[in-house]
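Visitor: quick one: sequence plus predicted model below, questions after.
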Amino acid sequence: MKKLLLASAMAGAVLFATAATAATTGEYDNMCTMGLALGQDVETDCSINAEVDGKTYCFGNETAKTLFMKDPAGNLAKADTYYKSKH
């Protein structure tokens, strides 16, 4: 019985570790797209993200995502210009 419980616990740990490492990958090296549009490098884990035209964009928080979504095309143009000039 102990061997069965141990095997189940180990299998659960492997599944949890796999899920934790399967993070979302976004454009701009996972930096906050709204931050870039405002001329700032803000690193994120991309847990807050949005898809625009088939591409995933990351945000540092929900407020940044909300602001970005008010003008996605304009904010993407600003973010792209800033990112290309600094990276």
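Guide: Looks like it came in fine. Owing to the predicted nature of the structure, the values given are computational and were not obtained by experimental measurement.
Visitor: going forward, measure contacts between C-alpha atoms and count neighbours the same way
Guide: Noted.
Visitor: all strands for this protein, in order.
Guide: For the chain, strands defined by DSSP state E occupy the ranges 48-52, 55-59.
Visitor: mind checking which of those is nearest Phe68?
Guide: strand 55-59 (8.9 Å; Cα to Cα).
Visitor: elements contacting the closest one?
Guide: helix 33-37, strand 48-52 (3 or more Cα pairs under 8 Å, 6 or more residues apart in numbering; DSSP states H and E).
Visitor: dropping in the other structure now:
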Amino acid sequence: MKKVVLAAAVTGTVIGLSGSAALAAGALGEFGNNCAWGLTQGQKKYTDCSIHETVGEKIYCFSKQAAKDEFMKDPDGNVQKAESFYNDN
């Protein structure tokens, strides 16, 4: 019993330390973890959300850094484009 509790405590510490670098397991970005830039281009690309950005209070995921860079040139306009495509498809 003590080993299980200790393992859970150690695991919690590891997750806590790595949590700032990546989303917590099970957390979802907007659009079901699809690449937000891809959606503006009319494509659904599922991501692991390891590349992400917070805009307002929402987390947007990207398939690669270049996609994030393009999206962030006009985040408000791109959010609207992504929402429109995602909701219609």
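Guide: Yep, it's here. These numbers were taken from a predicted model, which means no experiment stands behind them.
Visitor: TM value for the aligned chains?
Guide: The TM-score (TM-score structural alignment, normalised by the length of structure 1) is 0.75; 77 aligned residues with a Cα RMSD of 2.6 Å.
Visitor: aligned partner of Leu76 of structure 1 in structure 2?
Guide: Taking TM-score structural alignment for the superposition, Leu76 of structure 1 sits opposite Val79 in structure 2.
Visitor: check contacts around its match.
Guide: Each residue near Val79 of structure 2 by Cα atoms under 8 Å, 6 or more residues apart in numbering is listed here: 36, 40.
Visitor: before we move on, the earlier item: deepest in the core, which of the strands of structure 1 is it.
Guide: A comparison of those by mean neighbour count, using mean count of other Cα atoms under 10 Å, puts strand 55-59 on top with a mean of 22.
Visitor: ok now it, how far from the chain's centre?
Guide: Counting by Cα atoms, centre = their mean, to the nearest Å, strand 55-59 of structure 1 is centred 6 Å from the centre of its parent chain.
Visitor: and the longest helix for structure 2?
Guide: Here the longest helix in structure 2 is taken by residue count, with DSSP state H as the criterion, and it is helix 2-18.
Visitor: circling back: what separation is there between the match of Leu76 of structure 1 and Asn87 of structure 2?
Guide: Using Cα to Cα, to the nearest Å, one gets 12 Å for the distance from Val79 of structure 2 to Asn87 of structure 2.
Visitor: how about Asp76 of structure 2?
Guide: As judged by Cα to Cα, Asp76 of structure 2 and Asn87 of structure 2 stand 17 Å apart.
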